[in-house]
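Peer 1: Sharing a sequence plus its predicted fold:
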Amino acid sequence: MTDTYLNLVNAQPLSRIAKAAGLPRPVPLRRYAPDAPLVPGPVLVLGRSRSTQDMAATLLEWNLDVRRHLRPKEKFGAAVVVLDDLAHPGELSEVFLELGHGLRNLLPGGRIVTISRPVTSEISPQTAAARQAVDGTLRSLAKELRGGATANGILLGEGVNTDAPSVRGTLEFLLSGKSAYVDGQFIAVGSDHGAPPKSAELPLAGRTAVVTGAARGIGAEIVRVLRRDGAHIIAVDVPAAGEQLAQVANHAGGTALQVDVTAPDAAERILRHAATRYGGLDIMVHNAGITRDRLLANMDQARWSSVLAVNVESQLRINEKLLSSDHFNSNGSIVCLASTSGIAGNRGQTNYAASKAGVIGMVRATADALAGSGRTINAVAPGFIETDMTARIPFATREVARRLSSLQQGGLPLDVAEAVSFLASTNAAGINGQVLRVCGQNLVGA
């Protein structure tokens, strides 16, 4: 679906009129392209800890143009702010004010990434205040940036240092065009598990992935991106979508499996297919989902039950079989599709919000059970994404929904697929139980 307003306000003379009138002026986002640089200009590295220089060295290894201080009026493409040893809120002033003085020189599509630690019960009130202050600063900064720039953070778990493989992998994701619609978010790296992929261009090489709800929309785009990144694909959808499913699978060089995920034997059929065709399964993407919207006052049993059955109960049942099976490999990844509706709620979607909040609860509880096993489970929570479903929203409501984010536009199915592929990769092996919002920092909800 095309965002006509975005195209109009980026063309003359309407761009000047929109600026003069104070109208929202979204810009095309910097998304991933194989031949594009990781960032569009020099990278500024700020911080006072011993890890700051190590981070600068890492970025130099990536052949980036690194600065510890900006030259007057010098343009830059990204800033990495290392705050892993904060002990008092007063320590924030120097680094953030230096960053602020250079923000007018941040290039379009630029990236700001903080690296800090979360608040825990073991630290002092002063340290807790400093760490939580990073959260408020980063989220506010993300709302100030323009030109399609984003600001996100990495949280280092206990014993995790800046050189951990998943920290490096997360930083690369957040600096790249793959995170175009991720804004104002924190990704917690809870362990130093993992290793860089065998191929930076094919981070999923040799891994087999199942994608449910794969026949169209976000599911079909997830299939395309996982295949682009090297995965073998098993595309799953209901028999009624068989023709479209076959086209998606064939285009990805994979196989199609017609299965209703609510069927009692769905998990067994998926595992048997993966074992027979590919010798096992590495990645399970729970994308299948439905909506049956009504105000709760008008909700009936069929609408309520069908949404929960597809969106969360099927995932619970499949995961139970998956995690007890030898066919799901020891470093397997589960990625579940949640929604910002499950975080902030949405009018007329009590059943859908219940199901997506249920997915988030399931992910967090399952992550505790998987801790230290080498397997991970995470969720991606899309906001307003340009799909056939959102195209059916009334025009005025759709336009408001598009502009209610820091990036002032809807995301693309590609943006969701990029987040799924990242969380499914060995680059994210130290990330477990996280909910990554792909919403352009929607202004509703946390």
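Peer 2: Here it is on my side, so go on.
Peer 1: make it CA atoms for all contacts and neighbour counts henceforth
Peer 2: Will do.
Peer 1: gap between the helix or strand containing Val248 and the chain center?
Peer 2: Secondary structure assigned from DSSP states H and E places Val248 in helix 242-251. Relative to its parent chain, helix 242-251 has a centroid offset of 26 Å by C-alpha atoms, centre = their mean, to the nearest Å.
Peer 1: Same check on stretch 231-250?
Peer 2: For stretch 231-250, the distance to the chain centre is 24 Å (C-alpha atoms, centre = their mean).
Peer 1: The helix holding Val248: which residues count as buried?
Peer 2: 242, 244-249 (16 or more other C-alpha atoms under 10 Å).
Peer 1: A further structure is provided below for comparison with the first:
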Amino acid sequence: MTDRYASFVQSAAGRALVKRLGLPDPPRLRRHQPGDPLLPAPALVGAATGGRLAEPVGKILTAAGVELADPAATTTAAARFGALVYDATGITDSTGLRQLYDFFHPHARSLVPSGRVVVLGTPPAECDSPREATAQRALEGLTRSIGKEFGRGVTAQLVYVTRDGDAGTLTSLDATLRFLLSGRSAYVSGQVIRVGTGPATAPADWDRPLDGQVVLVTGAARGIGAALARVLARDGAQVVALDVPAAGDALAAVANEIGGTAVQLDLTAPDAPTRLADHLAGRHGRVDVVVHNAGITRDKTLGRMDADRWDQVIDVNLSSQERINDVLLERELIPAGGRLVSVSSIAGIAGNRGQTNYATSKAGVIGLVDSLAPVLRERGISLNAVAPGFIETRLTARIPLVVREAGRRMNSMAQGGLPVDVAETIGWLAWPASAALTGNVVRVCGQSLLGA
């Protein structure tokens, strides 16, 4: 669906009108294209006194082909950076927060359009004192405010990195920086991401980070699911695309396009988990990544909603995920190092009028991540979720004009996201290099003003 307002804003007449009237100004976002460098300009890396991550981050960025800016040249007015990366792990009390101002204030206007800000911290729960935990928690306010202030498509994220790291920690930090600095994260901003430990492995080729991986995608026939299947296949995965029999033709088209396989299956059928497990075991012997994308809406206000609308949404969006997980895990078809990614929604965080059933199911998905991720971690399996905001699909095209425009503009990017934005985020969480990320819920909402 075309956002005609955003297209108009890019014209000369539109630019003049936006400036004169103070209207929302959707920037042109930098999105990933194969072969693109991570950044279009050098990165400036800074650190608080005593920071523990600046050195490894510098090595990660250099190995990824990122040019590191010479700090001596940053005082010039003409200096322009693709990213500002700051190691705040050395801040141990509130007085140390001044170091954030000293780093970001001189460079607040030095980022190129669609530049990136990444702040690295220590999880407050791992801090040595209440004062240190207080200071580290304060970083969330900094990054979320920067995401709303800097504009021009600039994104800002906070990455908490465990103190008790292993080799997997650095590998997943590498994967996370590659995602956050690149065009893959165009519609992700204001997020808090936690990197722990786990069996993360770096790919032989970062342009194909899923090479050799078997990935199941449910709801793959259209919209976000179809975009996801394409992104995962582009990244080297062997994709098993699943959808209901009624979507068989569209599903087959997607599977044929990407060289994957199609499975027609109604996930609410009593024997669906067993039939799916039998297919994966017989055809592939395992499944490295399971992406629970299938979902439906049956909108009505709660007072006008019949029981069938409630039951259908809960069953498809939440209960089917639980049943499939149970069977795949019981039969040990997901190996150590496997990843599960569930699709939640901003509605599951902020709620939405006329969607009590949908919001309940999507909040339940977040509950699934919170409760099951620690259990699966003991088996070397990660579980994360993404929570899309307003994404331009055939479903959002049906929303009344005024509501649709509000959904597009009420975020830091002043525009709706694209299905590929959700797909790129899920793709990053699906990489073997991201296996030390677990228990995260990452919003793909352009930093929505609601629930963000």
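Peer 2: Yep, it's here. No experiment lies behind these values; they were computed from the predicted model shown.
Peer 1: quick revisit: which elements pack onto the helix holding Val248 of the first structure?
Peer 2: helix 217-228, strand 232-237, strand 255-258 (3 or more C-alpha pairs under 8 Å, 6 or more residues apart in numbering; DSSP states H and E).
Peer 1: That one maps to which residues in the second structure?
Peer 2: With TM-score structural alignment applied, helix 242-251 of the first structure matches the range 248-257 in the second structure.
Peer 1: so what's Ala307 of the second structure up against?
Peer 2: Applying C-alpha atoms under 8 Å, 6 or more residues apart in numbering to Ala307 of the second structure gives no contacts.
Peer 1: how about it, what's its partner in the first structure?
Peer 2: In the first structure, Ala307 of the second structure lands on Gln301 (TM-score structural alignment).
Peer 1: Repeat that for Val231 of the second structure.
Peer 2: Using TM-score structural alignment, Val231 of the second structure sits opposite Val225 in the first structure.
Peer 1: which residues touch its match?
Peer 2: Counted by C-alpha under 8 Å, 6+ apart, Val225 of the first structure has contacts 414, 417-418, 421.
Peer 1: Can you tell me which of those carry over to the second structure?
Peer 2: When you map these onto the second structure and apply both residues aligned by TM-score structural alignment, their matches' C-alpha atoms under 8 Å, the shared contacts are 414, 417-418, 421.
Peer 1: quick one: the strands in the stretch 1-150 of the first structure?
Peer 2: Ranges of strands in the stretch 1-150 of the first structure, per DSSP state E, counting those that start in this stretch, are 43-47, 66-67, 76-82, 106-116, 150-156.
Peer 1: neighbours around Asn63 of the first structure, how many?
Peer 2: Neighbour count for Asn63 of the first structure, taken as other C-alpha atoms under 10 Å: 11.
Peer 1: Quick one: map it onto the second structure.
Peer 2: By TM-score structural alignment, Asn63 of the first structure lines up with Gly65.
Peer 1: ok, now how distant is that match from Pro42 of the second structure?
Peer 2: To Pro42 of the second structure, Gly65 of the second structure is 10 Å away according to C-alpha to C-alpha, to the nearest Å.
Peer 1: same question, Pro71 of the second structure
Peer 2: 11 Å.
Peer 1: go on, Val402 of the second structure?
Peer 2: For Val402 of the second structure, the distance to Pro42 of the second structure - C-alpha to C-alpha - is 41 Å.
Peer 1: Compare these two (neighbour count), which wins?
Peer 2: Comparing Val402 of the second structure with Pro42 by neighbour count (other C-alpha under 10 Å), the higher total belongs to Pro42, at 20 against 8.
Peer 1: do you know how far the nearest residue to that one once chain neighbours are set aside is from Gln312 of the second structure?
Peer 2: Spatially, and ignoring its direct neighbours in sequence, Pro42 of the second structure is nearest to Glu67 (4.7 Å; C-alpha to C-alpha, 6 or more residues apart in numbering). The gap separating Glu67 of the second structure from Gln312 of the second structure is 51 Å, by C-alpha to C-alpha.
Peer 1: still on that earlier bit, pretty sure the match of Asn63 of the first structure sits against Pro40.
Peer 2: No. Gly65 of the second structure is beyond contact range of Pro40, at 11.0 Å (criterion: C-alpha atoms under 8 Å).
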